[in-house]
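Engineer: Here is a sequence together with a model predicted from it:
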Amino acid sequence: MATITGPLSGAAKETVAEALQGALVDLIDLSLVAKQAHWNVVGPHFRPLHLQLDELVAVVREHADTIAERAVALGVNPDGRSATIAKSTKVTQPDATWIEDGKVVATFTDVLEAVSKRMRDRVDATAEPDPVTQDLLIAVTQDIDKQHWMFQAQR
């Protein structure tokens, strides 16, 4: 069987692999919970939130692909399987019912703040072992922070 090897080994590879896998889980689950809210948001601000949630989904799905491909380039197998996401997610789950628009804003403000914090921890963790991965995580964090601001401004 063919394998992919990368430039990192040992503890550096383990640290970077953990950061990339954690980011992948956050991004995949964030896209799923945003879609869940997108389908179930109700209230006077339905339309702009419906569209904003789709924007969030598009942004995080693109980053998830970049993060997974970075892992592969380093010889690490990314795991985006639903069972893995369900088992290891730290993303707060929205209600499985209609969600009032104000609650969507509050929920996603909090969710994005938590994801941003975890991304910043990963940025710090990858500074020494792999500045290239750190750069990708910085870009993810920048977009997460922007989305956080856009939801927070509606509180």
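Structural biologist: Thanks, I have it. Numbers count the residues shown, from 1 in each chain.
Engineer: switch to C-alpha atoms for all contacts and neighbour counts from now on
Structural biologist: Fine.
Engineer: same for the lengthiest helix in the chain, what does it pack against?
Structural biologist: For the chain, the helix with the greatest residue count under DSSP state H is helix 10-40. Other helices and strands packing on helix 10-40, by 3 or more CA pairs under 8 Å, 6 or more residues apart in numbering; DSSP states H and E, are helix 46-73, helix 82-88, helix 101-126.
Engineer: Below is an additional structure, to be compared with the one above:
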Amino acid sequence: MANTNPNLKTPSDLARNETKSVADALNSALADCFALYLKTKNFHWHVSGPHFRDYHLLLDDQAAQIFAVTDAIAERVRKTGNTTLRSIGDVARHQTIKDNDQPFVAPEAMLAELRDDNLKLVESFRAVKDAAEEAKDNATSGIVDEWTDQAETRAWFLFEASRKI
């Protein structure tokens, strides 16, 4: 998604070809965030059973946290002089987290799937970190650590909420 429009040119001291690889990694993570956000909201809307209230609130909190990261990721892409995702179709072309369109998913399966998806998002963030460090993009390298920690915390909460002790 290189920026070829001179009207969107953003000043940066980073090399254009290096920021392109960082932007590609960021856009992939952004697509995964949108996919995970929508899946988390889907499960929030459709959870049922004896732990309804706890799961409903947990998933709503997690969805809000995921959505909040999307703007920071997209703005980081723009700050490096590149172009970000533009549509649902663009998200679909870049996401690695799979959608879940099942008419019913048991609560335990929801939590397990979201746990695994958050761990997959951690992998995406690690790819961003690697690209940023190679490009000497200190700002992206630093901020992605917080996003990684948030995703790891979500995975941990989902794991603990679904444990059978």
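Structural biologist: That came through, no problem. Because the structure is predicted, anything quoted here is derived from the model rather than measured.
Engineer: Let me see the TM-score of these two.
Structural biologist: Between these two chains, after superposing, the TM-score reads 0.92 (TM-score structural alignment, normalised by the length of the first structure); 155 aligned residues with a CA RMSD of 1.5 Å.
Engineer: and the residue nearest the centre of the second structure, how far is that from residue 135 of the second structure?
Structural biologist: In the second structure, the residue lying closest to the centroid (CA atoms, centre = their mean) is residue 33, at 2.4 Å. Residue 33 of the second structure sits 23 Å away from residue 135 of the second structure, going by CA to CA, to the nearest Å.
Engineer: re the thing from before, nearest to residue 3 of the first structure, out of the helices and strands packed on helix 10-40 of the first structure?
Structural biologist: Shortest distance between residue 3 of the first structure and those, using CA to CA, is found for helix 46-73: 9.9 Å.
Engineer: Quick check: buried residues in the closest one?
Structural biologist: 46, 49-50, 52-54, 56-57, 59-61, 63-64, 66-72 (16 or more other CA atoms under 10 Å).
Engineer: cool, stretch 101-116 of the first structure as well?
Structural biologist: Buried, per 16+ other CA under 10 Å, within stretch 101-116 of the first structure: 101-105, 107-116.
Engineer: Mean per-residue distance, it versus the second structure.
Structural biologist: Superposed on the second structure, stretch 101-116 of the first structure shows a mean distance to its aligned partners of 1.1 Å (mean CA distance after the TM-score superposition for the first structure).
Engineer: Which part of the second structure matches that stretch?
Structural biologist: Taken onto the second structure by TM-score structural alignment, stretch 101-116 of the first structure occupies residues 107-122 there.
Engineer: what's next to the matching stretch, contact-wise?
Structural biologist: For stretch 107-122 of the second structure, contacts defined as CA atoms under 8 Å, 6 or more residues apart in numbering pick out 29, 32-33, 36, 39-40, 43, 47-49, 97, 148, 151-152, 154-156, 158-159, 161-162.
Engineer: what's the average distance of the longest helix of the first structure to the second structure?
Structural biologist: So helix 10-40 of the first structure averages 1.1 Å relative to the second structure (mean CA distance after the TM-score superposition for the first structure).
Engineer: counterpart of the residue nearest to the centre of the second structure in the first structure?
Structural biologist: Residue pairing (TM-score structural alignment): residue 33 of the second structure is matched to residue 27 of the first structure.
Engineer: likewise residue 141 of the second structure?
Structural biologist: By TM-score structural alignment, residue 141 of the second structure lines up with residue 134 in the first structure.
Engineer: do you know how far that match is from residue 57 of the first structure?
Structural biologist: 22 Å.
Engineer: what do you get for residue 25 of the first structure?
Structural biologist: Distance from residue 25 of the first structure to residue 57 of the first structure, counting by CA to CA: 14 Å.
Engineer: now residue 9 of the first structure
Structural biologist: Counting by CA to CA, the gap from residue 9 of the first structure to residue 57 of the first structure is 33 Å.
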